[in-house]
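K.L.:
what's the 3D shape of this:
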Amino acid sequence: MAELTGAQWRKSTRSGSNGGNCVEVADNLPGLVAVRDSKDPTGPVLTFSPTAWTNFLWAAKSAH
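P.N.:
As a prediction, this is how the structure comes out:
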C-alpha cells in the first residue's frame, strides 16, 4: 500500500516476552494509524483514522 510508505512500526511496551505474539503500530503517518501482526510483517494491515484509534485505545484501557 502506497500510503504505508515510510511507516515506522513499533511494538507496545506492554508486549513483554510473550514469544512474539503481539501487534505493531505505525502512528507516524498523516491521517492514518496502521496495525499489523508482528509475526507476519508482510501480511494484512488494518488502518484507522487517528480519532478511531484513540477511541479504541480509550475503550480498551477503560475495560480493565
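K.L.:
drop to CA atoms for contacts and neighbour counts, all remaining ones
P.N.:
Fine.
K.L.:
Pull the number of nearby residues for the closest residue in space to residue 36 that isn't next to it in sequence.
P.N.:
Once flanking residues are discounted, residue 36 sits nearest to residue 45: 4.9 Å by Cα to Cα, 6 or more residues apart in numbering. Neighbour count for residue 45, taken as other Cα atoms under 10 Å: 17.
K.L.:
Following up with a second sequence; could you model it the same way so I can compare the two?
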Amino acid sequence: MTTFQWKKSSRSNAGGDCVEVARPHQSILVRDSKDSDGPTLSFTPGGWVGFVRGVKAGRFSL
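P.N.:
Next up, the predicted model:
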C-alpha cells in the first residue's frame, strides 16, 4: 500500500467542509478530509490548473 502525505487546504473552514491534497510524482490527488478511505480525484498538473481556474471562475456548482 502506498502512503501519501496529505495536506489540508488552507481554504478549509471550521464547519468541516475540508479537502486534502497530496502530490505524488506527476499527479495531484484530492479527497474529502471527512472520508479518508473514500473516493479520490486524480489530476495531471495541467488538469489541476484548469480545474482550479474553473472553480475560481464559478464554473462548477453543487
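K.L.:
picking that back up, pull up the gap between the counterpart of the residue nearest to residue 36 of structure 1 in structure 2 and residue 22 of structure 2, please.
P.N.:
In structure 2, the residue paired with residue 45 of structure 1 is residue 40, using TM-score structural alignment. In this view, residue 40 of structure 2 and residue 22 of structure 2 are 10 Å apart by Cα to Cα, to the nearest Å.
K.L.:
Overlap in contacts, these two.
P.N.:
Overlap of the contact sets of residue 40 of structure 2 and residue 22 (by Cα atoms under 8 Å, 6 or more residues apart in numbering) consists of 29-30.
K.L.:
which SSE is the one residue sitting closest to the centre of structure 1 in?
P.N.:
Taking Cα atoms, centre = their mean as the criterion, residue 25 is the residue nearest the geometric centre of structure 1, at 2.4 Å. Per DSSP states H and E: residue 25 of structure 1 is located in strand 23-29.
K.L.:
And for the counterpart of residue 57 of structure 1 in structure 2, the neighbour number?
P.N.:
Counting by TM-score structural alignment, residue 57 of structure 1 corresponds to residue 52 in structure 2. By other Cα under 10 Å, the residues close to residue 52 of structure 2 number 12.
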